[in-house]
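Undergrad: sharing a model that was predicted from the sequence below.
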Amino acid sequence: MKPIRVLIVDDSASVRTILTEIVAAEPDLEVLGTASNPYFAAEKMREEIPDVIICDIEMPRMDGITFVQKLMSQRPVPVVICSSLAEAGSKMALQALEAGAVEIITKPRVGTPQFLMEAKTRICDAVRAASKAKVQPRTKTIEVQKKLTADAVLPPARGRPIERTTDKVVVIGASTGGTEALRRLLEDLPADSPGIVIVQHMPAGFTTAFAKRLNTLCQIEVREAATGDRVVPGLALIAPGNHHLLLQRSGAQYHVEVRDGPLVTRHRPSVDVLFRSAARAAGANALGIIMTGMGDDGAKGMLELHQTGARTLGQDEASCIVYGMPKEAMKLGAVDLELPLERLAPEIRRFANDHGPRPEGGAK
């Protein structure tokens, strides 16, 4: 029997590598090719049509659900959605199935050998089942959840930029790989570090425990944010899962607001929302840091921060688990400087002691 030919479509190089290794290890499966987005996948399909496509949801240029819709209306191929956003029963999982996907599986993460073995089994079984599916052309357009910008939560900064003062704040955004990266960053900070506000993409119920764990490891205090919490030196506030977190200013003092609202760049909390609020409230008094993560959340918000005179840093590709969010911010010209993870804490300390004007541009 001919092996089942699989095309893997995911914007993360590390995920493409993991999926390739999993599929290629099976004698009845074959990796036809990989693509970082649906446009490259379409180019590969002009040469040869795969038996099954494994596809992420959140990707640059075109999301996975739209890709599935186009496939089903033009050249139906069985699609297995493999995404951390498409957990069983979620709205996106249902949208993917309505668009024509035949199976939904959770993206494999680094874990114990047993976990990886279970993930391997689920993925390969899903591919085998999908190869037998009789997919039919679909002409009906499924309404896909619109990818909202930070405009859905708060308007952009207006008027005269906020001038540089001695009141400084650090805003940080992270996603995939961010829990460990944040631990390493915050552990390296002294107790008198500037106040820090963090968005880490995590579901509700997890951020409280995450903050408590960090609080036991760090010299600074770390806790889950609540509306009205002041942003003061020696304190890091983490956005509660499933809620946006905004930086606000009242007189000379910063505080945070926890706010409900729609998904922004398909996330809640959203880094774009935090960074925009920092552009409005702090401007040149802020240091923005975008860290490891998939997708583009935070890129536009960081550009707004940069345009107000804030210092902006990106975690470099070599130290990122997934070089997605920093990469997209770099593309927009929003990042002053890219640094390896271990150099971010010293840069925060330098920022705390720097009272001069922000350097124009900076090394890329």
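TA: Looks like it arrived, so ask away.

Undergrad: CA only for contacts and neighbour counts going forward, please
TA: Noted.

Undergrad: what's the helix or strand for Ala130?
TA: helix 113-131 (DSSP states H and E).

Undergrad: could you list the buried residues of that helix?
TA: 119-120, 123-124, 126-127, 130-131 (16 or more other Cα atoms under 10 Å).

Undergrad: run the chain-centre distance for that helix.
TA: Centroid separation for helix 113-131 versus its chain: 24 Å, with Cα atoms, centre = their mean, to the nearest Å.

Undergrad: quick revisit: among the buried residues of helix 113-131, which one lies nearest to Gly309?
TA: Ala119 (45.1 Å; Cα to Cα).

Undergrad: now the closest residue to Thr34 other than its chain neighbours: how far from Met72?
TA: Once flanking residues are discounted, Thr34 sits nearest to Ile8: 4.6 Å by Cα to Cα, 6 or more residues apart in numbering. As judged by Cα to Cα, to the nearest Å, Ile8 and Met72 stand 17 Å apart.

Undergrad: tell me which of the two has more neighbours.
TA: Neighbours were counted for Ile8 and for Met72 using other Cα atoms under 10 Å; Ile8 has more, 27 against 22.

Undergrad: can you list contacts of the helix or strand harbouring the more buried one?
TA: When elements are assigned from DSSP H and E, Ile8 belongs to strand 4-9. Residues from elsewhere that reach strand 4-9, judged by Cα atoms under 8 Å, 6 or more residues apart in numbering: 16, 19-20, 23, 28-38, 41, 50-56, 128, 131.

Undergrad: which ones among those map onto helices?
TA: Filtering the contacts of strand 4-9 for membership in helices, criterion DSSP state H, returns 16, 19-20, 23, 38, 41, 128, 131.

Undergrad: for these, which one is nearest Asn353?
TA: Of all those, the one with the least separation from Asn353 (Cα to Cα) is Arg16, at 41.9 Å.

Undergrad: does the closest one touch Gly33 like I think?
TA: No. Taking Cα atoms under 8 Å as the definition, Arg16 is not a contact partner of Gly33, at 9.8 Å.

Undergrad: and Thr216, that one's in a strand?
TA: No. Read with DSSP: H, G, I helix; E, B strand; the rest coil, Thr216 is helix and lies in no strand.

Undergrad: want to compare, so here's the second one:
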Amino acid sequence: MKPVRVLIVDDSSTMRHLIGFRLRSDPRIEIVGEASNAEEARRAVNTLSPDVLTLDVEMPGKSGLEFLAELMRLNPMPVIMISSETQKGSAAAVEALSRGAVDCVGKPRSGELSDAFKALPALVVAASTAKVRGGAGAPTGPTASALRNFVWNNKIILIGSSTGGVDALETIISNLPENCPPILITQHMPPGFLSSFAQRMDSRYAPKIAVAEENALVEQGLVMIAPGGSHHLTISSGTRTKCKLVESPKVCGHRPSVDMLFNSAIPIAERIVATLLTGMGNDGAHGILRLRKAGARCFAQDEESSVVWGMPRIAWMNGGAEKLVPLRAMAPELLAATERGVSAVRRSA
């Protein structure tokens, strides 16, 4: 296997050094060049033809977001955004993910330099195999299909996603009505980015979208996203279903973990509709299998529409997913499984 050729784009020499130090530790990666601004990056892309870019969101002059838009229009390629987790930085990073960037990584805070960019080599290798699209990004508002009448059958949707998940989730949620079934989402991202992601979607789409809080009621019309940080999102199985935030170590290398969410729902599996979307690794594949065996409806995103067909591939291979679904068909599939009078008909067909 040839090494993944990486171009590092960042106006800070310190950040370029930290990123380079971490990437050079992985023999699967070759750093072919560095650039400190968009003009240098444009020339380097044309002359070096890298496989993957790491791109600073907050560069002076033409920002990383502006350069990404230009790159995706003229020469789409895998890009990993590097950003601070300030409100401004994380909002720009989430916008970049919606515009086609593959993943995002937070810049290290003071005192965290020894662990800086620890996950970046694996992300770069995964990004080198990603399906990258150009274009304008996810829809900006509810589509016509999202405005149809919907009668909920009391089932809850659980979604797990990772690399490429921002665009996938926006595509799904843009096709949901205001009175959609309750939805809990675990997306692998740093906590600052997750908060910005929830705010962005809440301002654009029909359902109410928020970061999950301890003991928040799981209700119709509400989409809740795992906050990450030191906590996993789980679900209670009492009379009134609630969100529970569990402070515990990483699971499958992640916090928040999809498996933690899926496994917590096994006691109420017959009320659950679960799906795994695009992402690297295997988080959620074991949990979705257990859910299906306990009576849940379970789906996975198909290979063609996945940016990285890792998590959904394993769920399909181990029997956890009953059906592979293209991204554009996922919202209708989930609504059919949670709509009164429709799910039973489809299941017996």
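TA: Alright, I've got the coordinates. Here the structure is a predicted model, which means the values were calculated and not measured.

Undergrad: quick revisit: so the helix holding Ala130 of the first structure matches what in the second structure?
TA: Aligned using TM-score structural alignment, helix 113-131 of the first structure spans no residues in the second structure.

Undergrad: now do that helix against strand 4-9, angle only.
TA: 110 degrees (axes from the mean of the first three to the mean of the last three Cα atoms, to 10 degrees).

Undergrad: following helix 113-131 of the first structure in sequence, what is the next regular element?
TA: The helix or strand immediately downstream of helix 113-131 of the first structure is strand 169-174, counting by DSSP H and E.

Undergrad: that following strand: how far from the chain's middle?
TA: Strand 169-174 of the first structure sits 14 Å away from the centroid of its parent chain (Cα atoms, centre = their mean).

Undergrad: and what of stretch 231-243 of the second structure?
TA: From the chain centre to the centre of stretch 231-243 of the second structure is a distance of 21 Å (Cα atoms, centre = their mean).

Undergrad: quick check, nearest of the ones in helices among the contacts of strand 4-9 of the first structure to Ala329 of the first structure?
TA: When those are compared against Ala329 of the first structure (criterion: Cα to Cα), the nearest one is Pro38, at 20.7 Å.

Undergrad: number of nearby residues for the closest one?
TA: So Pro38 of the first structure, with other Cα under 10 Å, has 23 neighbours.

Undergrad: ok, Arg109 of the first structure next?
TA: 14.

Undergrad: residue in the first structure paired with Gln187 of the second structure?
TA: Aligned partner of Gln187 of the second structure by TM-score structural alignment: Gln200.

Undergrad: name the nearest residue to that match, ignoring sequence neighbours.
TA: In space, Gln200 of the first structure is closest to Ala174, 4.9 Å off (Cα to Cα, 6+ apart).

Undergrad: in the second structure, what sits opposite that neighbour in the alignment?
TA: By TM-score structural alignment, Ala174 of the first structure lines up with Ser161.

Undergrad: ditto for Thr216 of the first structure
TA: That one, Thr216 of the first structure, aligns with Ser203 by TM-score structural alignment.

Undergrad: same check on Gly228 of the first structure?
TA: So, by TM-score structural alignment, Gly228 of the first structure is matched to Asn215.

Undergrad: now do the contacts for its match.
TA: 242-244.

Undergrad: do Arg297 of the second structure as well
TA: Neighbours of Arg297 of the second structure in contact, by Cα under 8 Å, 6+ apart: 270, 272-274, 291, 322, 337.

Undergrad: now for the match of Ala174 of the first structure, how many residues are close by?
TA: 27.

Undergrad: would you check that it makes contact with Glu170?
TA: No. With contact defined as Cα under 8 Å, Ser161 of the second structure does not count as touching Glu170 (11.7 Å).

Undergrad: where along the second structure do the helices fall?
TA: 13-24, 38-48, 64-74, 87-98, 120-127, 165-173, 191-204, 258-264, 285-293, 311-317, 327-337, 343-348.

Undergrad: which strands and helices sit next to the longest one?
TA: Applying 3 or more Cα pairs under 8 Å, 6 or more residues apart in numbering; DSSP states H and E, one finds that helix 191-204 of the second structure contacts helix 87-98, strand 208-211.

Undergrad: average gap between the shortest one and the first structure?
TA: Spelled out, it's strand 208-211 of the second structure. Comparison of strand 208-211 of the second structure with the first structure after fitting gives an average deviation of 0.4 Å (mean Cα distance after the TM-score superposition for the first structure).

Undergrad: other SSEs contacting that strand?
TA: Using 3+ Cα pairs under 8 Å, 6+ apart: strand 208-211 of the second structure touches helix 191-204, strand 222-225.

Undergrad: next, format these as CSV and append distance to Met72 of the second structure and mean neighbour count.
TA: Listed next are those as CSV, based on distance: least, Cα to Cα, whole Å; neighbours: other Cα atoms under 10 Å:
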stretch, distance to Met72 of the second structure, mean neighbour count
helix 191-204, 21, 21
strand 222-225, 28, 22
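
Undergrad: which one of those lies closest to Thr234 of the second structure?
TA: Among those, strand 222-225 sits nearest to Thr234 of the second structure (Cα to Cα), with 10.9 Å.

Undergrad: how far does that closest one sit from its chain's centre?
TA: So, by Cα atoms, centre = their mean, the centroid of strand 222-225 of the second structure is 14 Å from its chain's centroid.

Undergrad: so which elements touch it?
TA: strand 183-187, strand 208-211.

Undergrad: with the first structure overlaid, how far apart is that strand on average?
TA: Mean deviation of strand 222-225 of the second structure from its aligned counterpart in the first structure after superposition (mean Cα distance after the TM-score superposition for the first structure): 0.4 Å.

Undergrad: how about the residue nearest the centre of the second structure, what does it touch?
TA: With distances taken as Cα atoms, centre = their mean, the second structure has Gly165 as the residue nearest its mean C-alpha position (2.7 Å). Going by Cα under 8 Å, 6+ apart, Gly165 of the second structure touches 187, 277-279.
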